[in-house]
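Colleague: Below are the sequence and a predicted model for it; my questions follow.
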Amino acid sequence: MEFEIRTDKSPQGRKKLHAERAAYFDLVSHGVGFREAARIVGVGYRTTKRWRNGEQRKYEPGAAARLPMRQRSYRASLSSRFLSEADRIFIADSLRAKWSLRRIARELGRPASTISREVARNAHPRSGDYRPYAAHDRAMSRLPRPKRGKIAGNPELREFIQRRLEIRWSPEQIANALRREFPDRPEMRVSHETIYLALYVQGRGELRRELHKELRTGRARRKNRKQAQQRQPRYRDPMVMISERPAEAADRAVPGHWEGDLIIGRNGKSAIATLVERASRYTMLVHLPEDRGALTVSAALVRVMHTLPATLRRSLTWDQGSEMGKHRALTLATGMPVYFCDPASPWQRGSNENTNGLLRQYFPKGTDLTQHTPETLELVAHELNTRPRKTLHWHTPAQRLASLLEDSAVAA
């Protein structure tokens, strides 16, 4: 040790015992008993007890709190996310000195919420006293991983999630459904991120391994999204740009404004046209069994649009793909003006882009899309239109479209 053990045990008044205190805690950390460590260091047991549990001081009414017994220049290391044992000793000293949690946080260089949670979680369960060593033991006991996940420990919750993954609900849709169906059962609630982790981290063993294939992407791990390809304008007839589209289409206040695009199959030789109504996100799929040329696409869209009432044929927004080369003929046949997005601006058809991403779960890239019949496309569209959507406050597109049409009829 770097100090001499005192042989004279007579009182010496107030004295900073920094070296003795450090040696005492070193002995305790190596398994020496509290009383034996105090005897070796040459300090009274009651003094070492105050070191362990915090400095108890008496204050005169109205007097300012004095600093705790440790050095004034104390700063905790910020290299770790977690509070250290020394941090907890400092917290205990400061609480005994009647410091506020914010003042303690400033001294430690931590957020006040960190100190508040520490005191609330790790104080003695019965007395409410904050004892640093016991608090440190409680905190360390909660750290070991892996822990059994909430989904693994609740068969009812696991079955609920798996059933909806099997019908291609997204984790966020499932998490919201849990909150709605079990409002008074906290054990039946998990976040969508918890569901993703149960799928991505297979070591957790909480959900069936193959269920990741039911996600939109079908991936077993996260992957950054790629940017959409840019297309150049190639039309003979002049385009009407999206900047000229009426305001009622932009604010989604009135039904009947559609966004459209193609999803392309293997080697670019097959395609399906997708139409999404902006106000309700109602989806229609157009069968293109022969090719995706301008004449074929225009004729197919005219055929589908004629199945809709006039109130649902207000406008169509498309990108600048070659398949829309006959846009003027489409407008003349349906009475729907066609508006074009700016180059490389897929977000201007955000609803359609999102829907195409959902459809890739049913029609993966690189597959032959001609094998899907009109009946198959109708079933897929029905499944999307009866699925709750976050952007619709968890109503389905079919419900929202029916509500909008009803409101329009009442207003008329």
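Modeller: All right, it came through fine.
Colleague: Please make it C-alpha for all contacts and neighbour counts, starting now.
Modeller: Noted.
Colleague: Where do the helices of the stretch 101-250 of the chain begin and end?
Modeller: Secondary structure of the stretch 101-250 of the chain by DSSP state H, counting those that start in this stretch: the helices cover 101-108, 112-122, 132-141, 155-166, 171-181, 192-200, 247-250.
Colleague: In addition, the following structure is provided for comparison:
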Amino acid sequence: MGLTNREASRRVGVHERTGREWRNGRTDPKRRRAPAQQEQEPAPSATRYLREDERIHIADRLREKASVRTIAAELGRSPSTISREIRRNGMPLRGDRSRWAYRPHAAQRRADARRPRPMPGTIGHNAELRDFIQAHLTMRWSPEQICHALRRRFPDRPEMHVVHETIYQALYVQGRGELRRELARALRTGRARRKPHRQAASRQPRFSHPMVMISDRPAEVEDRAVPGHWEGDLIIGKDGASAIGTLVERATRYVMLVHLPLGRSAEDVSTALQTTIQPLPRHLAKSLTWDQGSEMAAHHAFTVATDIPVYFCNPGSPWQRGSNENTNGLLRQYFPKGTDLSVHTREDLDAVAAELNARPRKTLGWDTPAQRLAALSTSAAPPGAGR
């Protein structure tokens, strides 16, 4: 409650010296004992910062010689939080730095004085860093790709190194002005704030010819060690009237886009897939994994024509085509939802695919998909690999 020792002693009806002994945890069996009270420990805090009642609890327990870990457990805090609080907001006792005291109300005042924000950010202080980030956001690079590019470009300049969260904060946090707000539209989501993912609606099988499910897919597909296994899907345009097919190779993350100028019927999709995949060497076209969309009703005809088996995901399980789902999100930067996709030519799709394939990828050790696929294409193909 912040009472002085004299006032607290007066209220409970004991001498000031006895009150001081009680406060310090010393008891004498010949003297009157401290009244038994049901002490209320502070409830674990859900807030980031320590409250004043928590600081009072820390001070009381320190006088009782409780350990930092014990105090932290009582408050539901990390031991490092308590240790840091004592170190930052304690003070020398009567000017003697060999003796340390922790006064909760003084600690609260110090913490309040230290808290004003926002502090100037790293990006706002460094014009060269800001220009580099803005230029690559304009090129639709992700913040994580930009951070690794900075470390490769400036290995000996730590002032040019940031983590991707710093870039997000420079875009999202109001009032900083470190990066232009309109650059948020260049992010994959195009949003100026983060939103939780929604659950995808489940889809039902629609085919007369039996499907081969993903559970029957060869084991070599799972670990991505063997190239030539693709994931596919459609991105749909305005009112469902247009579409673009997307293909992603699982080992290299190489992207190919399927032009569908005549529509997305099962026959149109099957024919367009054959046209897109046919030029690949045999060792780079071994299987295709798709969801249970009606556009794959002619999957058997596709397999007969190309000798490429098609495996189907379980209903409502987009994570079983994780690489393709990720790529479709990237493609929405070029082909926004609610737009007419039929206006894009074969050349437009090739240009977009080339730009995606030239981006460094974290999962590839910051190589590009084009580099990985080129290495596979120029290497010796196994016997009988040609079509």
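Modeller: Cool, the structure landed. Bear in mind the structure is a predicted one, so any value in this text is a computation, not a measurement.
Colleague: What does the superposition give as a TM-score?
Modeller: The TM-score (TM-score structural alignment, normalised by the length of structure 2) is 0.79; 359 aligned residues with a CA RMSD of 3.6 Å.
Colleague: Adding distance to residue 259 of structure 1 and mean neighbour count, write the helices of the stretch 101-250 of structure 1 out as TSV.
Modeller: Converted to TSV, the helices of the stretch 101-250 of structure 1 look like this (distance: least, CA to CA, whole Å; neighbours: other CA atoms under 10 Å):
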stretch	distance to residue 259 of structure 1	mean neighbour count
helix 101-108	53	17
helix 112-122	47	16
helix 132-141	54	17
helix 155-166	28	16
helix 171-181	24	18
helix 192-200	29	18
helix 247-250	10	14
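Colleague: Which one, of those, ends up nearest to residue 25 of structure 1?
Modeller: Of all those, helix 132-141 sits nearest to residue 25 of structure 1, with 11.1 Å by CA to CA.
Colleague: roughly how far out does that closest one sit from the chain middle?
Modeller: Remark: helix 132-141 of structure 1 is offset 30 Å from the chain centroid, using CA atoms, centre = their mean, to the nearest Å.
Colleague: which helices and strands does it pack with?
Modeller: The contact analysis (3 or more CA pairs under 8 Å, 6 or more residues apart in numbering; DSSP states H and E) places helix 132-141 of structure 1 against helix 45-53, helix 85-96, helix 112-122.
Colleague: can you list these in CSV and add distance to residue 388 of structure 1?
Modeller: Output for those, formatted as CSV (distance: least, CA to CA, whole Å):
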stretch, distance to residue 388 of structure 1
helix 45-53, 55
helix 85-96, 48
helix 112-122, 37
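Colleague: Indicate which one of the helices of the stretch 101-250 of structure 1 is closest to residue 24 of structure 1.
Modeller: Closest approach to residue 24 of structure 1 among the helices of the stretch 101-250 of structure 1 (CA to CA): helix 132-141, 14.1 Å.
Colleague: how about the strands in structure 2?
Modeller: All strands of structure 2, identified by DSSP state E, fall at 91-93, 96-101, 229-236, 243-249, 255-258, 287-290, 310-312.
Colleague: now the residue nearest to the spatial centre of structure 2: how far from residue 280 of structure 2?
Modeller: Centroid check for structure 2 by CA atoms, centre = their mean gives residue 165 as the closest residue, at 8.9 Å. As judged by CA to CA, to the nearest Å, residue 165 of structure 2 and residue 280 of structure 2 stand 39 Å apart.
Colleague: In this structure residue 290 of structure 2 contacts residue 312, no?
Modeller: Yes. Counting by CA atoms under 8 Å, residue 290 of structure 2 does reach residue 312; the two are 5.1 Å apart.
Colleague: Show me the one of the helices of the stretch 101-250 of structure 1 that comes nearest residue 353 of structure 1.
Modeller: helix 247-250 (15.9 Å).
Colleague: so where is the closest one in structure 2?
Modeller: Using TM-score structural alignment, helix 247-250 of structure 1 corresponds to residues 219-222 of structure 2.
Colleague: so how many other residues sit close to the counterpart of residue 206 of structure 1 in structure 2?
Modeller: Matched by TM-score structural alignment, residue 206 of structure 1 corresponds to residue 178 in structure 2. By other CA atoms under 10 Å, the residues close to residue 178 of structure 2 number 23.
Colleague: tally of neighbours for the closest residue to residue 178 of structure 2 other than its chain neighbours?
Modeller: Excluding its sequence neighbours, the residue lying closest to residue 178 of structure 2 (CA to CA, 6 or more residues apart in numbering) is residue 124, at 4.7 Å. By other CA under 10 Å, the residues close to residue 124 of structure 2 number 15.
Colleague: Surely residue 124 of structure 2 touches residue 180?
Modeller: No. Counting by CA under 8 Å, residue 124 of structure 2 stays clear of residue 180, with 11.1 Å between them.
Colleague: who touches the counterpart of residue 372 of structure 2 in structure 1 in this structure?
Modeller: Aligning on TM-score structural alignment places residue 372 of structure 2 opposite residue 400 in structure 1. Shown in contact with residue 400 of structure 1 (CA atoms under 8 Å, 6 or more residues apart in numbering): 280, 392.
Colleague: roughly how far apart are residue 400 of structure 1 and residue 280 of structure 1?
Modeller: Residue 400 of structure 1 is 5 Å from residue 280 of structure 1, where distance means CA to CA.
Colleague: now residue 140 of structure 1
Modeller: From residue 140 of structure 1 to residue 280 of structure 1 the distance is 51 Å (CA to CA).
Colleague: ditto for residue 369 of structure 1
Modeller: Counting by CA to CA, the separation of residue 369 of structure 1 from residue 280 of structure 1 is 26 Å.
Colleague: Mind checking which of those two has more residues around it?
Modeller: residue 280 (29 against 22).
Colleague: Looking for the alignment partner of that one in structure 2.
Modeller: Applying TM-score structural alignment, one finds that residue 280 of structure 1 aligns to residue 252 in structure 2.
Colleague: try residue 260 of structure 1
Modeller: Mapped onto structure 2 by TM-score structural alignment, residue 260 of structure 1 lines up with residue 232.
Colleague: Verify the stated contact: that match with residue 288.
Modeller: Yes. Counting by CA under 8 Å, residue 232 of structure 2 touches residue 288, with 6.9 Å between them.
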